[in-house]
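J.: Whatever this is, show me its structure:
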Amino acid sequence: MSSDTSNDNVYVASAATGNNTHGRAAILLVESLIHGLIARDIITVADAVEIVDVAAQVTTDISDDPNSSAAGVWEPVELLNAIGTSLRLDQPHD
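T.: Coordinates of the predicted model:
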């Protein structure tokens, strides 16, 4: 898997430009674990989307806080949003 695609090959150009390779690797590992939990019917896709959405919102709140050491850092938010988009593609359509 290249660093500019998610597990479902959704293009993530902006997330591939940062220098935090350890952070990206950690997020991608968690994405893989989430996909594994879904595949084993341990959590639903809806549960996974909710987990990722909460993580993205918390990361956005931290990035928006001018007193945070992560203020203005948007790469993790963009990557989490791409993961959420990827998971939403897996949701069953009624």
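J.: can we go C-alpha only for contacts and neighbour counts from here?
T.: Will do.
J.: which residue is nearest the middle of this protein?
T.: When C-alpha atoms, centre = their mean is applied to the chain, the residue found nearest the centroid is L80 (2.4 Å).
J.: how much space between it and H93?
T.: Here L80 is placed at a distance of 22 Å from H93 (C-alpha to C-alpha, to the nearest Å).
J.: another one to check against the first:
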Amino acid sequence: MASRMSNDNSDAIHGLDAHGQAAILLVESLLHGLIARGVISVADAVEIVDTAAEVKGDVSAELGDSPANLRRSLGILAAISQSLRHDLAER
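T.: Below you'll find the model as predicted:
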């Protein structure tokens, strides 16, 4: 079941450092693993990623993020959300 799920966000994570790339891969793999095991639904995963984007937007100023860093972070989260939404539409 997991093999049918889309997970190509390589453009979104291309410029990240090794730690960032590993973190994104781990989180995406965790979400897809939880979906495959029936622990959460694809809709739950989309909600988790969308909530993360909202939180990032809310705390970016407190963290001292530049506008460019915020846009990049939100872009990565949007790519993950879009990938999951694609999986949701196929179900």
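J.: if we can go back for a sec, you'd agree the residue nearest to the centre of structure 1 is up against V58?
T.: No - when contacts are counted by C-alpha atoms under 8 Å, L80 of structure 1 is not listed as touching V58 (10.8 Å).
J.: where along structure 1 do the helices fall?
T.: 21-39, 45-64, 75-89 (DSSP state H).
J.: in the last one, what counts as buried?
T.: Judged by neighbour count using 16 or more other C-alpha atoms under 10 Å, the buried positions of helix 75-89 of structure 1 are 75-87.
J.: Looking at these, point me to the pair that's furthest apart.
T.: Pairwise distances across the buried residues of helix 75-89 of structure 1 (C-alpha to C-alpha) peak at 18.5 Å, for the pair E75 and L87.
J.: picking up where we left off before, out of the buried residues of helix 75-89 of structure 1, flag the one nearest to L37 of structure 1.
T.: Distances from L37 of structure 1 to those, taken by C-alpha to C-alpha, are shortest for L87, at 12.3 Å.
J.: corresponding residue for A36 of structure 2 in structure 1?
T.: In structure 1, A36 of structure 2 lines up with A39, judged by TM-score structural alignment.
J.: What residues does the residue nearest to the centre of structure 1 make contact with?
T.: 27, 52-53, 55-56 (C-alpha atoms under 8 Å, 6 or more residues apart in numbering).
J.: What remains of the residues you listed once you look at structure 2?
T.: Counting by both residues aligned by TM-score structural alignment, their matches' C-alpha atoms under 8 Å, structure 2 reproduces these contacts from the contacts of L80 of structure 1: 52-53, 55-56.
J.: Please name the nearest non-neighbouring residue to A12 of structure 2.
T.: I76 (5.2 Å; C-alpha to C-alpha, 6 or more residues apart in numbering).
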